[in-house]
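In: pasting the structure only:
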């Protein structure tokens, strides 16, 4: 080799990623012994010489965390990203934030780029339909990584998962609507068959089964536009709905307003996530509250402990939820 060998040359010879070579050079405990030996053997074979100046430049990114979100247009995910970034910043870590736009191929590219740029850890709210490529990249890099709000990779021992107790949330919403006198309750929104939809729907189904009431589900995109359309696609005997998320609920609010239907009296509605808009629109929208601020802070703390002490977060964690009852389901004005 006529030129001076680089980290990329070492990585190619050892059959590992550039990030793994960097971790070996930093004497990171995250790298397995056999991988460390393979990298050092490759360094010796090609004559790689450790460059301290370059190492100092690399250390400038040692406090860099990558955050990949499936849909930053959704205020729920935006708030999570904001709080996580601010919490990490308070501890001296910078955050690179990217939106995968529910595209698994783009997600894999974003994660690959972040790994190449030397992030110390990753937090991913994953896009669906990922064949595992994104998380396989992370596994090869050997850096701490968490799945949040959605779980697409079953290897929770390697990629711990943190979210909310969505099943309990839809159960709370359904019991509340029954207590308010609803006779037939629909579940509206969420793509059919996706794990997150089935999870958010499961409490609803269990409560209706307990009450001896037949369910009615109307699936689709989790958007305001779908919520508006859903108003015209419900059977006449449906008098209440649990929505997949607040965007669907806010869309239904607009649809019912156009139709002259009064929420809280003619139809009762509960959203999910309790984004800020629910307490700003009229009528006020009932929702399942997820304390996203505390959740994001806990995720940040768990990730920091993992990076700094090697203490891995539990494989799976579910944060509690609560019902925030407002005019759209109660008919009352607080």
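Out: That came through, no problem. In this text the structure is predicted, and so the values were computed from the model without any measurement.
In: CA atoms for contacts and neighbours, from now on please.
Out: Will do.
In: burial of the closest residue in space to residue 24 that isn't next to it in sequence, as a residue count?
Out: Using CA to CA, 6 or more residues apart in numbering and skipping residues adjacent in sequence, the residue nearest residue 24 is residue 36, 6.0 Å away. For residue 36, the tally of surrounding residues (other CA atoms under 10 Å) stands at 21.
In: residue 36 belongs to a helix?
Out: Yes: in this structure, residue 36 lies within a helix as judged by DSSP: H, G, I helix; E, B strand; the rest coil.
In: and the gap between residue 295 and residue 205?
Out: Distance, residue 295 to residue 205, by CA to CA, to the nearest Å: 26 Å.
In: alright, now check it against this:
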């Protein structure tokens, strides 16, 4: 069977080869009627556009390299899905890399991207213990967009969460509902996300004339057992605490266990002394299968992905684009736990 060519499509559609090419590349000012005729011809003939060959001829690429280092992180997974969806809408394809946590693997990943001819790289940073990118990423020769869950001190195109705003929003919400003894549970001492949220927590307390107490912000490792232990110790020492900000899903699950262990319940009624309100910092659908459903500040993961993809496309179209730093605020979703 003869291979269908772009010439065959042009003949059937009654247009020039260059017009078909412009339609395929979504370039130029082509009327809707002409575009419809070309697509109808493509469908009838079963023509398959060889994007790689077209990119090679035009010295361009519709491939974007995406680096995701932590597949266990729910935020990064949601951001990745949003990035892929947005890029595909715009005619781009994603080449995924998952280097291990060392420079050699990262270097090989970037070399692979270069060999595949990617146009740019989106890096999902998962290390919340540093303000800086790995050296290999800082030296990346390709257009680069970084997505981070915490503040980075890098001169790069950056999309990141506003952790300070999220904690301030959650704290003010609790205070305005009558809570006067609030604690922050979880996160390791060197976790930048925790540190930024504590700034927002402190700021909101100060705004309402409330006292900051270090003992009300216990750090712990990222697992439910550790969170349960520190929460129980805190509640046993201070039974006036009526609300908890939970650093992570594990911290929230651990806190629930501790609340029950000390004979209290989860709930939003500040006037019932046995109830403890809980607020998390992302939508934990697997937790919300139980009752009560949990109040949280959204992580804005879908919007983060859209912004990262849009910024990458803009950078490719405007090579001299000045460095952009986009900070996304979360939205408080009030449910049964607070």
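Out: That came through, no problem. Model, not experiment: these values are computed from the prediction.
In: re earlier: with residue 8 of the first structure as the reference, measure out to the residue nearest to residue 24 of the first structure.
Out: 15 Å.
In: which parts of the stretch 101-250 of the second structure are strands?
Out: Across the stretch 101-250 of the second structure, reading from the start of the chain, the strands by DSSP state E, counting those that start in this stretch fall at 120-124, 144-148, 157-161, 182-185, 243-246.
In: now for those, which one comes closest to residue 169 of the second structure?
Out: Using CA to CA as the measure, strand 243-246 is the one of those that comes nearest residue 169 of the second structure, at 11.0 Å.
In: how close does the closest one sit to the first structure?
Out: Strand 243-246 of the second structure: mean distance to aligned residues in the first structure after superposition is 1.5 Å, counting by mean CA distance after the TM-score superposition for the first structure.
In: can you check which part of the first structure that strand sits on?
Out: Matched against the first structure by TM-score structural alignment, strand 243-246 of the second structure falls on residues 240-243.
In: please compute how far that stretch lies from its chain's middle.
Out: 23 Å (CA atoms, centre = their mean, to the nearest Å).
In: what does stretch 156-164 of the first structure give?
Out: Taking the mean C-alpha point of stretch 156-164 of the first structure and that of its whole chain, the gap between them comes to 11 Å (CA atoms, centre = their mean).
In: what does that stretch contact?
Out: By CA atoms under 8 Å, 6 or more residues apart in numbering, the residues outside stretch 156-164 of the first structure that reach it are 139, 144-151, 153, 290, 299, 313-321.
In: how does it look with 6 Å?
Out: Taking contacts as CA atoms under 6 Å, 6 or more residues apart in numbering, the residues outside stretch 156-164 of the first structure that touch it are 145, 146, 147, 148, 149, 315, 316, 317, 318, 319.
In: could you give the number of residues near the second one?
Out: In other words, residue 146 of the first structure. By other CA under 10 Å, 24 other residues sit near residue 146 of the first structure.
In: my guess is it meets residue 125, correct?
Out: No: Residue 146 of the first structure is beyond contact range of residue 125, at 8.5 Å (criterion: CA atoms under 6 Å).
In: do you have the helices of the stretch 101-250 of the first structure handy? List them.
Out: When assigned using DSSP state H, counting those that start in this stretch, the helices of the stretch 101-250 of the first structure occupy the ranges 104-116, 133-141, 166-179, 195-211, 224-230, 246-259.
In: quick one: those as JSON lines, columns for distance to residue 76 of the first structure too.
Out: Listed next are these as JSON lines, based on distance: least, CA to CA, whole Å:
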{"stretch": "helix 104-116", "distance to residue 76 of the first structure": "19"}
{"stretch": "helix 133-141", "distance to residue 76 of the first structure": "23"}
{"stretch": "helix 166-179", "distance to residue 76 of the first structure": "14"}
{"stretch": "helix 195-211", "distance to residue 76 of the first structure": "15"}
{"stretch": "helix 224-230", "distance to residue 76 of the first structure": "14"}
{"stretch": "helix 246-259", "distance to residue 76 of the first structure": "9"}
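In: looking at those, which is nearest to residue 309 of the first structure?
Out: Among the helices of the stretch 101-250 of the first structure, the nearest to residue 309 of the first structure by CA to CA is helix 133-141 (18.6 Å).
In: how about JSON lines for the strands of the stretch 101-250 of the second structure, with distance to residue 67 of the second structure added?
Out: As requested, the strands of the stretch 101-250 of the second structure are arranged in JSON lines below (distance: least, CA to CA, whole Å):
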{"stretch": "strand 120-124", "distance to residue 67 of the second structure": "5"}
{"stretch": "strand 144-148", "distance to residue 67 of the second structure": "10"}
{"stretch": "strand 157-161", "distance to residue 67 of the second structure": "14"}
{"stretch": "strand 182-185", "distance to residue 67 of the second structure": "30"}
{"stretch": "strand 243-246", "distance to residue 67 of the second structure": "28"}
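In: cool, thanks, signing off.
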